[in-house]
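Engineer: fold the stuff below for me.
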Amino acid sequence: MNIFPVIPGYRVEKKIGESQVADVYLGVQEHLEQRVVIKVLEPDLFQDKALAERFFKEAKKTGQFSHPNIATILEAGEANGTHYIVMEYLPESLRDRINHKFGIGEYKLLESAKIPEGYTFLHLLKEVAQALEYAHRQGFIHQDITPGNIRFREDGTAVVTGFFISNVIDSPETLKRKGIVFNSPYYISPEQALKKHPDSSSDIYSLGVVFYEMLTGRVPYDAEEPIAIENQHIMKPVPQLPESLSSYQELLERMMAKNKEERLASASQLLQTLDELIYNLPENGREAISELEIPREQRSPYREEQNQIKRKYKPIKGEGKMRMNIDKEELLRTLLNPRIALPVIAVVVIIVVLLVILSPSPDSAGGTPVAKQQALEEKDRQYQYKFQLAQRFFDSGNFQKAREKLKEAEQFKKTPETKELADKIALKISQKKDHNAFKKALADGAAAALEDYLKQFPSGLHVKEVEEKIAALKEEEKKREAEMQRLLASSIKLRSQYKDLAVAEVRAMLKKYGFYEKYYHESGDFKNHYQLKTIKNDPVVYDYATGLMWHQSGSPSYMGIIKAKLWVADLNKDQYAGYSDWRLPTLDEAVSLLENTVNRSGLYIDAVFSQEQRFIWTGDTFEKNKGWAIDFFGGDANKVNFSDVVYVRPVRSLK
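Structural biologist: All right, here's what the predicted structure looks like:
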């Protein structure tokens, strides 16, 4: 029999994975019946009190992440000594798709897997880079980018997971002391292999390794021992792709450069490079991710269909090729070998002599008309290149990127055409902001949101439409308010004075017109008329059928009758929603909230109210020494001791 961890609010179904840091389970969020992934972290990690505190600190930070390409953390907590993370369920990973493409194992893609038309390896890299760029701006370095940590939603969106764990663990040294290897040696950066502090470029290197595996189906470096793999990351050059994939070699070298100074330093730089590559990609030259769906019998590591990219990324003159930075100690050991050192020294001497002989004099270097002309031509070429990029991005509708490229062009020179394009870009960006603000206000649907649009864009593109919409909303509000006032005028008057009630009296009240019928309604067609409102930032629920205003959320916790009355007194002291006449409801008033059928939460109360308060106090008593409470879970009334703990939902009269 499997023994699964007990996580409050979740039903653990099965174990789906494990690592040295956490066990991974498939679970169900009981309240919403929604599938989730639950990661239970190793207990040994939290023997250190500081690490336990860091767990909750990082949980709060990463829980606030809001990015379409970063997995959503639903909850992180601790129960009975078990530290856990709950996140959205993402059943398929890049590892699964790579295995499927290259015929590794028997994995079959999910039927729900969606791959957008024209979606290339570069588009996938861009989605991951967008996630990294967002996280890096928040101060988070992932440190463990692998195909397993890149997953997919049902709509095909690539999502990065694992930020939380990598930042909960305070340092690699902590893991080493506990005998845990956090990073996979296959995807580790040279600086991580050298036990140096990782930064944003370390994530770029690891993503470069993943990119190589996406293209070839294998990792660039392999060995029997992790230390041997780490040494290859430090010493071995960036592997050459097959000729059929050579279009990607330049990008791969920029991502996997051994020397951090020669590597793409940030996700922002990677995104800029990818945008330029994707823009220049010919329509018939797309290495599509949809290749991951080819029939197995047709698969081979380098299919001819993968060899279609004709255009190779060509960097601006002066950027140069990426060079391998060989470890200095290794180079020194090599040069100290007599069999190697003498020939090398001889060659170096010859080169130095030739450089001295052939080098121009100081007077002739850089100051000649020819050199100046070359510098001007180079400056003009750089300007033309950047300006054309800006124009292309503008034509494609990417106005922010067009502005960036135009600023780069203006570093070389400013011309009437740069000013003209700058004005066009500014206008388009303004119009886009205008349109986005309009769509947001329209989606909100409230008059206040539309009025905010008018304040922000008094001469905007949609002013007339917004003014007409506001007028229509206000007219609707007038009609609705008139109807509510009509209902309020004819509302049922319920007992508001507390009294001592016998059991038989309460039972007769509840069952007079049917098991869940409202006792005060004889015709059988009574219906509440609820309206949720926010007054002074406090949510309340109007019921125009009974003439009552209810506290929408109720008390945050259970409490005895004395504490309940004190809590209501504090509401009045603070003037919740602007009123100071809140009170406990009578049983008559509380029964009016009971519905004939249960809602999705399994309660006999309308979903307009908070669903946490399953039992609420009334002000009525039983034999003077007990109280009456309404049970929304059972749809009934119960007598309770004054010392029992029950929720509170205060009420006040509207008339």
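Engineer: from here on, contacts and neighbour counts on C-alpha atoms
Structural biologist: Noted.
Engineer: list the buried residues of the top helix by length along the chain.
Structural biologist: Longest helix of the chain, by residue count under DSSP state H: helix 416-444. For helix 416-444, the neighbour count (16 or more other C-alpha atoms under 10 Å) marks 418, 421, 422, 425, 428, 429, 434, 435, 437, 438, 441, 442 as buried.
Engineer: helices or strands up against that helix?
Structural biologist: Packing partners of helix 416-444 (3 or more C-alpha pairs under 8 Å, 6 or more residues apart in numbering; DSSP states H and E): helix 369-395, helix 399-410, helix 447-456.
Engineer: what angle do it and helix 399-410 make?
Structural biologist: With axes from the mean of the first three to the mean of the last three C-alpha atoms, to 10 degrees applied, the angle from helix 416-444 to helix 399-410 works out at 160 degrees.
Engineer: tell me how many other residues surround residue 371.
Structural biologist: Other residues within reach of residue 371, judged by other C-alpha atoms under 10 Å, total 13.
Engineer: ditto for the one 10 residues further on
Structural biologist: Using other C-alpha under 10 Å as the criterion, residue 381 is surrounded by 15 other residues.
Engineer: again, but for the one 10 residues further on
Structural biologist: Neighbours of residue 391 under the rule other C-alpha under 10 Å: 22.
Engineer: quick one: contacts for the nearest residue to it once chain neighbours are set aside?
Structural biologist: Excluding the flanking residues, the one nearest residue 391 by C-alpha to C-alpha, 6 or more residues apart in numbering is residue 402, at 6.6 Å. Residue 402 is in contact with 389, 390, 391, 392, 393, 394, 425, counting by C-alpha atoms under 8 Å, 6 or more residues apart in numbering.
Engineer: how close does residue 402 sit to residue 126?
Structural biologist: Residue 402 is 18 Å from residue 126, where distance means C-alpha to C-alpha, to the nearest Å.
Engineer: to compare against the first, here's the next sequence to fold:
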Amino acid sequence: MSDVEELPPGLPRMISDRYEIESLIGRGGMADVYLALDHVLSRKVAVKVLRPDTASNPMVVNRFRREAKAVAALSHPNIVAVYDTGELPAAEQQHERLPFMVMEYVTGKTLKQVISQDAIDAEFAVKVTRGVCEALDHSHANNVVHRDVKPANVMVSDAGHVKLMDFGIARALDNSATMTQTAAVVGTAQYFSPEQARGEQVDFRSDIYSAGCLFYELMTGRPPFTGDSPVSVAYQHVGEIPPAPSQVAQDVDPIYDPIVAKVLSKERDDRFQSAGAFAAALENALNGIEFHEDQSTPATYTLPIYGNHDSTESGFAAQAAPMTTEHPVFTAHDEPVETTRHRTNRGLIVLLSVVALLAVAIASFLVIRSIQADAEKRAPVAIPDVKNLSEDDASSLAARCDFQRTR
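Structural biologist: Here you go, the predicted structure:
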């Protein structure tokens, strides 16, 4: 788009009396991205505007707003920043208000373009993956799961900086939020995790799996699974083991094979429990240090992720939950676990549980016996027929039946 071309209907040349639209630089599934000049700060920015043909869909509008909220809560050099948000008023040409967001303008290529155009060596692949993992560690620490990590959503700037972008299907996570609604499948088939393929709830480790798929493609030039349709690819994610990178590309060092095998594990508990741990294993391999399974350190905290709450209206700054052994997520710094103290505490808990159960059993027995005794006292008895008997005979019969004579 040149300066003399007309803008789409409903899109003014000047937005919020501040951002002057210059040219179209990108087009996505639900929005267009324009290069603009911020007249207040005298800098180039990218303005993402929802297209009029999608603005009438509430689900698309909510997704767009969710992206703005998710990224606005994050501040990291490896994440494309959001500076401002707002809505364009309805116009005569279009009757819907158009949400927009003003973002950091990054000059460079998407990782998808880099893979298709350039030969990639192991050092560059590890560097890019490290940048993505640092961005994920930050978003996960702020309880945001990206859910669509793929080469098209990673920018490599002209200066070589890595930027993760497009949090359009990201979800915030609090004590009741879920990552995926029931039976909903979100993400991109070649890069989403087995739990996403099954339509299950996802957590931080789903992003780590996708980062593993991204690294696999950087090293081999192709994703771990390909197929004729997204459904066939999804089945492979769920039930098949991808070939080792060194088997796909002969120039790949086999030292990376066990790392890739771990990060692409079908079960979440078997993967790296933080993006940083995955990146650290790659850097060690780059320096010739082989990865062994016992190098993986378990996470020291987790967050509850199960429920039916939609995070569209929820906050994005949930606090980390206390340490637990269920659904480990990650930590920024792992500490050794005191196993002796844990065993002692576990034994004490078992002993107290047994004592409590015995106390409950004894109390229950005494209560039941008391109820039975009371019932026996109140049980009806047959009254003997003393008609036509003498007084002595009647008294004798009543005494044998435990009846007492009263006057």
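Engineer: circling back to that earlier point, okay, the buried residues of helix 416-444 of the first structure in CSV with distance to residue 212 of the first structure next?
Structural biologist: What follows is the buried residues of helix 416-444 of the first structure, written out as CSV (distance: C-alpha to C-alpha, whole Å):
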residue, distance to residue 212 of the first structure
418, 39
421, 39
422, 39
425, 37
428, 38
429, 37
434, 42
435, 41
437, 41
438, 44
441, 45
442, 45
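Engineer: which one of those sits closest to residue 115 of the first structure?
Structural biologist: For the buried residues of helix 416-444 of the first structure, the closest approach to residue 115 of the first structure (C-alpha to C-alpha) belongs to residue 435, at 29.3 Å.
Engineer: all the strands of the second structure, in order from the start?
Structural biologist: According to DSSP state E, the second structure carries its strands in the segments 14-15, 19-27, 31-38, 43-50, 82-88, 98-104, 108-110, 144-145, 154-157, 162-164, 171-172.
Engineer: contact partners of stretch 285-296 of the second structure?
Structural biologist: Outside stretch 285-296 of the second structure, the residues touching it (C-alpha under 8 Å, 6+ apart) are 122, 123, 126, 255, 256, 258, 259, 272, 277, 281, 284.
Engineer: from residue 221 of the first structure, how far off is the aligned partner of residue 212 of the second structure in the first structure?
Structural biologist: Applying TM-score structural alignment, one finds that residue 212 of the second structure aligns to residue 208 in the first structure. Noted for residue 208 of the first structure: a distance of 12 Å to residue 221 of the first structure, by C-alpha to C-alpha.
Engineer: of these two, which one has the most company?
Structural biologist: For residue 208 of the first structure and residue 221, the more surrounded residue by other C-alpha under 10 Å is residue 208, and the numbers stand at 25 against 18.
Engineer: where's residue 264 of the second structure relative to residue 82 of the second structure, distance?
Structural biologist: Using C-alpha to C-alpha, we find residue 264 of the second structure at a distance of 31 Å from residue 82 of the second structure.
Engineer: sorry, that was for residue 220 of the second structure
Structural biologist: Where residue 82 of the second structure is concerned, residue 220 of the second structure sits at a distance of 33 Å (C-alpha to C-alpha).
Engineer: again, but for residue 126 of the second structure
Structural biologist: 27 Å.
Engineer: cool, and residue 279 of the second structure?
Structural biologist: Distance from residue 279 of the second structure to residue 82 of the second structure, by C-alpha to C-alpha: 26 Å.
Engineer: buried residues, stretch 47-65 of the first structure. List them.
Structural biologist: Here stretch 47-65 of the first structure shows 51, 52, 54, 55, 58, 59, 62, 63 as buried, counting by 16+ other C-alpha under 10 Å.
Engineer: name the residues that touch it?
Structural biologist: Applying C-alpha under 8 Å, 6+ apart, the set of residues contacting stretch 47-65 of the first structure from outside is 45-46, 72-77, 163-164, 167-170.
Engineer: one more time with 7 Å, if that's ok
Structural biologist: Contacts with stretch 47-65 of the first structure, where a contact means C-alpha atoms under 7 Å, 6 or more residues apart in numbering, come from 46, 73, 76, 164, 167, 168.
Engineer: out of the helices and strands packed on helix 416-444 of the first structure, deepest packed?
Structural biologist: helix 399-410 (a mean of 20; mean count of other C-alpha atoms under 10 Å).
Engineer: quick one, that one and helix 369-395 angle?
Structural biologist: Using the same axes, to 10 degrees, helix 399-410 of the first structure lies at 170 degrees relative to helix 369-395.
Engineer: quick one: helix 399-410 of the first structure to chain centroid distance?
Structural biologist: When distances are taken as C-alpha atoms, centre = their mean, to the nearest Å, helix 399-410 of the first structure is centred 28 Å away from the chain's centroid.
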